[in-house]
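Trainee: Dropping a prediction and its sequence here:
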Amino acid sequence: MKTILDEIVAQKRKEVKEKQQITSIEDFRNSENFILPVISAKASILDESKSGIIAEFKRKSPSKGFINKDANVKDIVTGYETHGASVVSVLTDKEFFGGSFEDLQQAKEVLNIPILRKDFIIDEYQVYETKAIGADLMLLIAECLTKDEVYNLAKTAKEIGLEVLLELHSEDQLDKVNDFIDLIGINNRNLKTFEVDIEKSKQILKQLPQDLIKVAESGISDPKTVKELRKAGFQAFLIGENFMKNENPVEAFQEFTKQSK
């Protein structure tokens, strides 16, 4: 049975083919952002003056449709940084999440903290694209990549200076972790049932390499959960919908951060 992830990956393959007809990897290499040094997400997360939260700018989700269609990127991400975000994540997938490169580039104009490009990276072309649009790190989703694909994409990212967040959903994906990964994300949500299981995430956490930054992802809506996950050993927390569904995402973030300390 075809899943939403299968649909997204098929769409990405189509997009990459179309984009390659217009812009080359060499064009990316010659872009202004490509030569700029990245801001380290690892260092920002370990900075104790910040919250450890990767605050996400997200307009839409495949399951819920638009959650904040007309949100102002610059206002929201500036507020995130002001109130202690360690990293800002920006969705760049248009078809399923209503995102764009413009959203990320507008965030880049005003932020002094790292930017994560949140998208479905399945081709080397997108790695170069990620650097060219101004991101500091990129997401790789183990669920839709083979072990070799994770290795090759992460290796290319490191060669051009990007940091890499690898997202795992289950213990059987642990063999996809390699030396080019900087941060490991564990998605608390089961992609088949969509249930959130923090205890399962804690079990996977115990099996991860000690030297990697550990990120808890998805289904975090209570500051108490952050406290619990931090105690278990997670150092960062990727949270988006919980803030973006509010009329004022910045206020929601500020209040959540205060309560999660």
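Mentor: Happy to help now that I have it.

Trainee: switch to C-alpha atoms for all contacts and neighbour counts from now on
Mentor: OK.

Trainee: ok, residues contacting the lengthiest helix in the chain?
Mentor: Criterion DSSP state H: the longest helix present in the chain is helix 4-20. Contact with helix 4-20 is made by 96, 120, 121, 122, 123, 125, 126, 144, as judged by C-alpha atoms under 8 Å, 6 or more residues apart in numbering.

Trainee: who touches residue 235 in this structure?
Mentor: Contacts of residue 235 were listed using C-alpha under 8 Å, 6+ apart, and they are 45, 46, 52, 213, 214, 215.

Trainee: Contacts only, for the closest residue to the fourth one other than its chain neighbours.
Mentor: Computed as C-alpha to C-alpha, 6 or more residues apart in numbering, the closest residue to residue 213 that is not its neighbour in sequence is residue 183, at 4.6 Å. When the contact criterion is C-alpha under 8 Å, 6+ apart, the partners of residue 183 are 42, 164, 165, 166, 212, 213, 214, 215.

Trainee: The same query, at a cut-off of 7 Å, please.
Mentor: By C-alpha atoms under 7 Å, 6 or more residues apart in numbering, the contact list for residue 183 reads 164, 165, 166, 212, 213, 214, 215.

Trainee: Next, the residue nearest to residue 182 when sequence neighbours are not counted: secondary structure please.
Mentor: Take residue 182 and drop its neighbours on the chain: the residue closest to it by C-alpha to C-alpha, 6+ apart is residue 164, 5.4 Å away. Following DSSP: H, G, I helix; E, B strand; the rest coil, the label given to residue 164 is strand.

Trainee: Give me the neighbour count for residue 164.
Mentor: Using other C-alpha atoms under 10 Å, residue 164 has 24 neighbouring residues.

Trainee: In this structure it contacts residue 154, no?
Mentor: Yes - between residue 164 and residue 154 there is a contact under C-alpha atoms under 7 Å: 6.4 Å.

Trainee: what is in contact with those two at once?
Mentor: Residues touching both residue 164 and residue 154 (C-alpha under 7 Å, 6+ apart) are residue 181.

Trainee: And the helix or strand following the longest helix of the chain, how far out from the chain middle?
Mentor: For helix 4-20, the succeeding helix or strand toward the C-terminus, using DSSP states H and E, is helix 25-29. The chain centroid and the centroid of helix 25-29 are separated by 23 Å under C-alpha atoms, centre = their mean, to the nearest Å.

Trainee: adding another structure so you can compare the two:
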Amino acid sequence: MNDFLQTMAAGSAERAAAADTRFTAADFDRPVAPLKLDRFDVIAEIKERSPAEGALTGPGHDRCAQAARYAAGGAAAISVLTEPSHFSGALQHLEDIVAAVPGVPVMRKDFLVDRIQVLEARKAGASGVLLIVTMLDDGTLDGMLRCAWEHGMFVLLESFDAGDLARTSRLLEQPLQREKADAGQLLVGVNTRDLRTLHVDSERLEKLAPQLPAAACVAESGLHDAADAARVAALGYRLALVGSALMRSADPAALVRAMRNQGRLAVAA
């Protein structure tokens, strides 16, 4: 790790250290909305801002209404940025969105470094969490995965390069992780934006496609329209995580629907 990702990891560790660790069984009574996958699906993201693009919302933006539009378009899940310092996110945003779209799985997207943050997400109503492979050593990653499985959550494991994917493939050799991948609870993501440098490699999805493991693989970042969804589906990806394009769209429900449908057609072909 270096540069931006290292900064994010340090900030996340501080938040984890300050988190309330007094959980009770009642904190996890809320049922988990199950992730249901088809041939190709869209994870639609609520993102207030990003370090690379600046603000993505204006004054008075209604994130819950945005999430409802995603759900109306057929999003398989909704990703919510909860990182506060560079993405203007908050765990409360996730909790509000869970209440606004009952039955739709919501994923916490952040720079998580501790199992306590998985428990925070579950308490807030999240059905899943994103974990960045390169940020976590084997022991920490294993503990966070087991915590998610204990609470019936799904996990998106995010990779930036061939080394990350190789590590994920080794992880999938473990019987428990293989079982979760086969059940569609362990997703494998490839991000075209390397968060260590913030550099975008538009060809990364294609270059890494031959190394995709046997799992539901997610194309992340740089996807703008239905043609992009069809392109990544043809490469072997079975989901697209889309944020900025949807946040800027005049009709996000229609864009979710179009990306999902064109992706499914490309898989069928």
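Mentor: Cool, the structure landed. Since the structure is predicted, the reported quantities are computational estimates derived from the model, not experimental observations.

Trainee: From start to finish, how long is stretch 70-88 of structure 1 in a straight line?
Mentor: For stretch 70-88 of structure 1, the first-to-last residue distance is 18 Å (C-alpha to C-alpha, to the nearest Å).

Trainee: Report the buried residues of that stretch.
Mentor: 71, 73-74, 76-81, 83-88 (16 or more other C-alpha atoms under 10 Å).

Trainee: So which of these are in helices?
Mentor: Secondary structure defined by DSSP H assigns 73, 74, 76, 77, 78, 79, 80, 81 of these to helices.

Trainee: Distance to residue 235 of structure 1 added to those residues, as a markdown table?
Mentor: Shown next, in a markdown table, are those (distance: C-alpha to C-alpha, whole Å):
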| residue | distance to residue 235 of structure 1 |
| --- | --- |
| 73 | 26 |
| 74 | 26 |
| 76 | 23 |
| 77 | 21 |
| 78 | 22 |
| 79 | 21 |
| 80 | 18 |
| 81 | 18 |
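
Trainee: what does residue 133 of structure 1 align to in structure 2?
Mentor: Matched to structure 2 by TM-score structural alignment, residue 133 of structure 1 sits across from residue 124.

Trainee: where's the residue nearest to its match when sequence neighbours are not counted, which helix or strand?
Mentor: Computed as C-alpha to C-alpha, 6+ apart, the closest residue to residue 124 of structure 2 that is not its neighbour in sequence is residue 95, at 5.0 Å. For residue 95 of structure 2, the host element (DSSP H and E) is helix 91-100.

Trainee: tell me, that helix lands on which residues of structure 1?
Mentor: Helix 91-100 of structure 2 maps onto residues 101-110 of structure 1, going by TM-score structural alignment.

Trainee: By how much does that stretch deviate from structure 2 on average?
Mentor: When structure 2 is superposed, stretch 101-110 of structure 1 averages 1.5 Å from its matched positions, counting by mean C-alpha distance after the TM-score superposition for structure 1.

Trainee: Mind listing what's buried along that stretch?
Mentor: Of the residues in stretch 101-110 of structure 1, those buried by neighbour count under the rule 16+ other C-alpha under 10 Å are 101, 103, 104, 105, 107, 108.

Trainee: contact partners of it?
Mentor: Stretch 101-110 of structure 1 is contacted by residues 73, 74, 77, 78, 90, 92, 133, 134 when judged by C-alpha under 7 Å, 6+ apart.

Trainee: could the residues you listed be laid out in CSV, adding distance to residue 31 of structure 1?
Mentor: Formatted as CSV, those follow (distance: C-alpha to C-alpha, whole Å):
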residue, distance to residue 31 of structure 1
73, 23
74, 22
77, 24
78, 25
90, 20
92, 18
133, 9
134, 10
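
Trainee: Closest one to residue 57 of structure 1 out of the residues you listed, please.
Mentor: residue 90 (5.0 Å; C-alpha to C-alpha).

Trainee: wait, doesn't the closest one sit right on residue 117?
Mentor: Yes - counting by C-alpha under 7 Å, residue 90 of structure 1 does reach residue 117; the two are 5.5 Å apart.

Trainee: which residues in the stretch 51-200 of structure 2 form strands?
Mentor: 54-55, 77-81, 106-109, 128-132, 154-159, 186-191, 193-194, 199-200 (DSSP state E, counting those that start in this stretch).

Trainee: out of these, which comes closest to residue 28 of structure 2?
Mentor: strand 128-132 (13.4 Å).

Trainee: I would like the residues contacting that closest one, please.
Mentor: 106-110, 112, 118, 153-159.

Trainee: which residues touch the nearest residue to residue 84 of structure 2 once chain neighbours are set aside?
Mentor: Distances taken as C-alpha to C-alpha, 6+ apart place residue 90 nearest to residue 84 of structure 2, at 5.8 Å, with adjacent residues excluded. Applying C-alpha under 7 Å, 6+ apart to residue 90 of structure 2 gives the contacts 82, 83, 84.

Trainee: Relative to residue 193 of structure 1, how far out is residue 149 of structure 1?
Mentor: Residue 149 of structure 1 sits 26 Å away from residue 193 of structure 1, going by C-alpha to C-alpha.

Trainee: of the two, who's got more company?
Mentor: Neighbour count, other C-alpha under 10 Å: between residue 149 of structure 1 and residue 193, residue 149 has more, with 17 against 7.

Trainee: Translate the more buried one into the numbering of structure 2.
Mentor: Residue correspondence to structure 2 (TM-score structural alignment): residue 149 of structure 1 is matched to residue 140.

Trainee: how close does its match get to residue 147 of structure 2?
Mentor: From residue 140 of structure 2 to residue 147 of structure 2 the distance is 11 Å (C-alpha to C-alpha).

Trainee: With residue 91 of structure 2 instead?
Mentor: Residue 91 of structure 2 is 18 Å from residue 147 of structure 2, by C-alpha to C-alpha.

Trainee: where exactly do the helices run in the stretch 151-269 of structure 2?
Mentor: Secondary structure of the stretch 151-269 of structure 2 (DSSP state H, counting those that start in this stretch): helices at 162-171, 175-182, 204-208, 226-235, 244-248, 252-268.

Trainee: export the ones you listed to a markdown table and tack on distance to residue 56 of structure 2 and mean neighbour count?
Mentor: Converted to a markdown table, the helices of the stretch 151-269 of structure 2 look like this (distance: least, C-alpha to C-alpha, whole Å; neighbours: other C-alpha atoms under 10 Å):
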| stretch | distance to residue 56 of structure 2 | mean neighbour count |
| --- | --- | --- |
| helix 162-171 | 29 | 16 |
| helix 175-182 | 33 | 16 |
| helix 204-208 | 24 | 17 |
| helix 226-235 | 21 | 21 |
| helix 244-248 | 6 | 19 |
| helix 252-268 | 14 | 21 |
